[in-house]
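Student: Build me a model from this:
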Amino acid sequence: MSETTELGGFLRARRAELDPSDFGLPPGVNHRRVAGLRREELAQLAGISVDYYTRLEQGRARNVSDAILDAVARALRLTADEEAYLRNLAAPKRRRQSTPSKRVRPELQHLLDAMQVPAFVFGRYMDVLAWNRLANALSFDFEAMAPEERNIPRLFFLDDSAAEFHPEWDKVTGEVVANLRAEAGRHQDDPQLAQLVGELSVRSEEFRQLWARHQVQDKAHCTKLVRNPVVGDLDLRYETLRLPDEDLAVVTYTAEPGSESERRLNLLASWVTEAARAG
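Tutor: The predicted structure is shown next:
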């Protein structure tokens, strides 16, 4: 992934999504050659020259200051995740490089096992590196997979069974791609991450189309509907806890207290306990 190519594609995609009428400009593509704001309009909103913004969008600007990035982010109305992605692309030398973690400490696995809710550990490439029994019963059977198969983007876009577990397919696939792009922004010089994006782009038309949208969303917290084969639909909320200096994230899933989903999740926990005793 070329930083200059990614930066230009991201800025153009965000610029195209802005509604000119929100800025008192003529709306609609009938009055414009392209959707969204023109470069000169965005430059004016950011308070920078058209030439400088053009060089930034073309990846030719060097040593971009924080003030310029602040101005461009405000003009584009970026979210916090999108602004972080912009900074990673525009100022790659400021990023702290790290080696991806692929192993989970025993103490961390003990923490997962002690939790009463589904919990996973994710690595840089959205690999599932560890889980507890309830997490393994939620959708995919990670224990039955080879380590190289336990990758969320590959499962979602190359495994037909993934759709069976996720009724809100468009929502969840969009989130997966947006999460992966956030990781790509932090680690553009990682050849394994570039290889993953390349493989999915070649093998999945759906992934290729979603990747071209340049949507960015760090995995943090949100809701997800999971269709479990044992207890049925579960409305869950996930929370992401990033571990310092380990390039790992712990993701937990909980249900609303008193809800039908909580009852079903408790039923699934009982089923997992009984299966473990029987096995």
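
Student: from here on, contacts and neighbour counts on C-alpha atoms
Tutor: Noted.

Student: Tell me which stretches of the stretch 101-250 of the chain form helices.
Tutor: For the stretch 101-250 of the chain, the helices defined by DSSP state H, counting those that start in this stretch occupy 106-114, 133-136, 152-158, 162-165, 169-186, 191-203, 205-211.

Student: Would you mind pulling the contact partners of the biggest strand by length in the chain?
Tutor: Determined from DSSP state E, the single longest strand within the chain is strand 232-243. Residues from elsewhere that reach strand 232-243 (CA atoms under 8 Å, 6 or more residues apart in numbering): 219-228, 248-256, 261-262, 264-265.

Student: Stretch 215-231 too?
Tutor: Contact partners of stretch 215-231, identified using CA under 8 Å, 6+ apart, comprise 81-82, 85, 138-139, 164-168, 172, 175, 177-179, 181-183, 233-241, 264-265, 267-268.

Student: secondary structure element for Val251?
Tutor: Secondary structure from DSSP states H and E places Val251 in strand 248-255.

Student: what's that strand packed up against?
Tutor: If you count contacts as 3 or more CA pairs under 8 Å, 6 or more residues apart in numbering; DSSP states H and E, strand 248-255 packs onto strand 119-122, strand 232-243, helix 260-278.

Student: Here is a second sequence; please produce its structure as well for comparison:
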Amino acid sequence: MDRAQQLSEFLKARRARLRPEEAGTESFGGRRRVPGLRREELALLAGVSVDYYTRLEQGRARNVSPDVLDAVAAALRLDADERTHLHNLAKPARTRRRPARPQQVGPEMRQALQALAGVPAYIIGRRLDILAWNEPARLLIADFPSLPAAERNMARLVFLDESAKDLYPDWEAKARDTVANLRLDAGRHPEDPQLAVLMGELSLGSVEFRRLWADHHVRGKTRGRKRFAHPRVGELTLDYVAMRAPDDPDMTMMIYSAPPGSEAVISLQLLVGLSASATPGVPDHPAGRVRQM
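Tutor: Have a look, this model is predicted:
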């Protein structure tokens, strides 16, 4: 993936998102031919020359200082994830390292995962690959063991799995978050060849993915609430929290739990009961039927 092109498209998208009245530049006047701020307005807000900002937005600036990037981020009103993404994209290629060898989930992480037998939990890595899971997660999201290793990927499940829209009643929000997570990963590892292959498959296989990718939305995995429509325990709304592995910033454990006193408490207990009685190797959930490309 071309770093300079990513940087250019991201800055243009964020500049188009910011309205002149929000930035206090509506008094500049003149007919606007583009949505959002003009380049000269953004440059003024960031305290840099128009020529310099133009070169930055075109991906032609070299060795951009962190202070300049922070000034541009402030002018664009970027949040913390977007600011990190901007810094990643602006790093010189020679300072970047290709992703390390395939990620391995250590015994401590696996032990913690299995100890969470009462709630769905799984470990996600680079490119949103699903690296490990417990039984409740298998029953809730997808029958991971039945999938080829290359297809155990959250983005592939969301956009190429025919049952994803049934599993996630708020599929549009889930899809948008998935793309935002993937774009943040792309900023950290733009030279990852496996990511390029994944992007190609998603772009060819999903119109929705192409539409959302063009928005340049960026968001890290933190915490939130997700609705599921499970075929055996019904609809349940669960809170989730993302816990990053201490020795690998690209590995995160996702843990789902039911809000205290909610109806989801009973549904989750039913799901855990299913996991206790599940027969290994026998799918209990229709999810995981990924379309072959």
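
Student: Overlay the chains and give the TM-score.
Tutor: For these two chains in superposition, a TM-score of 0.93 is obtained (TM-score structural alignment, normalised by the length of structure 1); 276 aligned residues with a CA RMSD of 1.9 Å.

Student: about what we covered before: now the longest strand of structure 1: buried residues?
Tutor: Using 16 or more other CA atoms under 10 Å as the test for burial, strand 232-243 of structure 1 gives Asp233, Leu234, Asp235, Leu236, Tyr238, Glu239, Thr240, Arg242.

Student: now swap in stretch 174-194 of structure 2 and tell me
Tutor: Buried, per 16+ other CA under 10 Å, within stretch 174-194 of structure 2: 174-192.

Student: Could you do stretch 25-39 of structure 2 as well?
Tutor: So for stretch 25-39 of structure 2, counting by 16+ other CA under 10 Å, buried means Thr25, Gly36, Leu37, Arg38, Arg39.

Student: Enumerate residues external to it that contact any of its residues.
Tutor: Outside stretch 25-39 of structure 2, the residues within contact range by CA under 8 Å, 6+ apart are Arg15, Ala16, Arg17, Leu18, Arg19, Pro20, Glu41, Val50, Tyr53, Thr54.

Student: at 7 Å what do you get?
Tutor: With contact meaning CA atoms under 7 Å, 6 or more residues apart in numbering, stretch 25-39 of structure 2 is reached by Arg15, Ala16, Arg17, Leu18, Arg19, Pro20, Glu41, Val50, Thr54.

Student: who wins for most neighbours among the residues you listed?
Tutor: Within the contacts of stretch 25-39 of structure 2, most neighbours by other CA atoms under 10 Å means Arg15, with 23 neighbours.

Student: Just say helix, strand or coil for that residue.
Tutor: Secondary structure, DSSP: H, G, I helix; E, B strand; the rest coil: Arg15 of structure 2 is helix.

Student: Leu78 is in contact with that one, correct?
Tutor: No. The criterion here is CA atoms under 7 Å, and Arg15 of structure 2 misses it with Leu78 at 10.2 Å.

Student: any idea what Asn228 of structure 1 aligns with in structure 2?
Tutor: Matched by TM-score structural alignment, Asn228 of structure 1 corresponds to His230 in structure 2.

Student: so how far is Arg60 of structure 2 from its match?
Tutor: Here the criterion is CA to CA, to the nearest Å. By it, His230 of structure 2 lies 49 Å from Arg60 of structure 2.

Student: Tell me which of the two has more neighbours.
Tutor: Shown here are His230 of structure 2 and Arg60; by other CA under 10 Å, His230 has more neighbours (20 against 14).

Student: mind checking how far that one is from Ala121 of structure 2?
Tutor: His230 of structure 2 sits at a distance of 16 Å from Ala121 of structure 2 (criterion: CA to CA).

Student: can you check Phe10 of structure 2 too?
Tutor: 32 Å.

Student: check contacts around the aligned partner of Tyr168 of structure 2 in structure 1.
Tutor: Matched by TM-score structural alignment, Tyr168 of structure 2 corresponds to His166 in structure 1. If you count contacts by CA under 7 Å, 6+ apart, His166 of structure 1 has them with Leu225, Val226, Arg227.

Student: that older thread, Phe10 and Ala121 of structure 2: which has the busier surroundings?
Tutor: Counted by other CA under 10 Å, Phe10 of structure 2 and Ala121 do not tie: Ala121 has more neighbours, with 28 against 22.

Student: thought that one was touching Ser257?
Tutor: No. Judged on CA under 7 Å, Ala121 of structure 2 makes no contact with Ser257 at a distance of 9.1 Å.

Student: overlap between the contacts of His166 of structure 1 and structure 2?
Tutor: Using both residues aligned by TM-score structural alignment, their matches' CA atoms under 7 Å as the contact test, the members of the contacts of His166 of structure 1 still in contact in structure 2 are Leu225, Val226, Arg227.

Student: neighbours of the second one, just the number please.
Tutor: Per other CA under 10 Å, the neighbour tally for Val226 of structure 1 reads 19.

Student: ok, now how distant is it from Thr4 of structure 1?
Tutor: 38 Å.

Student: Then the last one?
Tutor: In this structure, Arg227 of structure 1 lies at 40 Å from Thr4 of structure 1, with CA to CA as the measure.

Student: show me what contacts Arg3 of structure 2?
Tutor: By CA under 7 Å, 6+ apart, the contact list for Arg3 of structure 2 reads Leu89, Pro190.

Student: Give me the aligned partner of it over in structure 1.
Tutor: Mapped onto structure 1 by TM-score structural alignment, Arg3 of structure 2 lines up with Glu3.

Student: thinking again about what came up before, just the angle between the longest strand of structure 1 and strand 248-255, please?
Tutor: Put simply, strand 232-243 of structure 1 runs at 150 degrees to strand 248-255, going by axes from the mean of the first three to the mean of the last three CA atoms, to 10 degrees.

Student: Tell me roughly how far strand 232-243 of structure 1 lies from structure 2 on average.
Tutor: In the superposition with structure 2, the average deviation recorded for strand 232-243 of structure 1 is 1.2 Å (mean CA distance after the TM-score superposition for structure 1).

Student: what angle sits between that strand and helix 260-278?
Tutor: With the same axes, to 10 degrees defining the directions, strand 232-243 of structure 1 sits at 80 degrees from helix 260-278.

Student: Would you check how far apart the closest residue to Ala121 of structure 2 other than its chain neighbours and Leu238 of structure 2 are?
Tutor: Spatial nearest neighbour of Ala121 of structure 2, excluding adjacent residues (CA to CA, 6 or more residues apart in numbering): Ile255 at 4.5 Å. Ile255 of structure 2 is 10 Å from Leu238 of structure 2, where distance means CA to CA.
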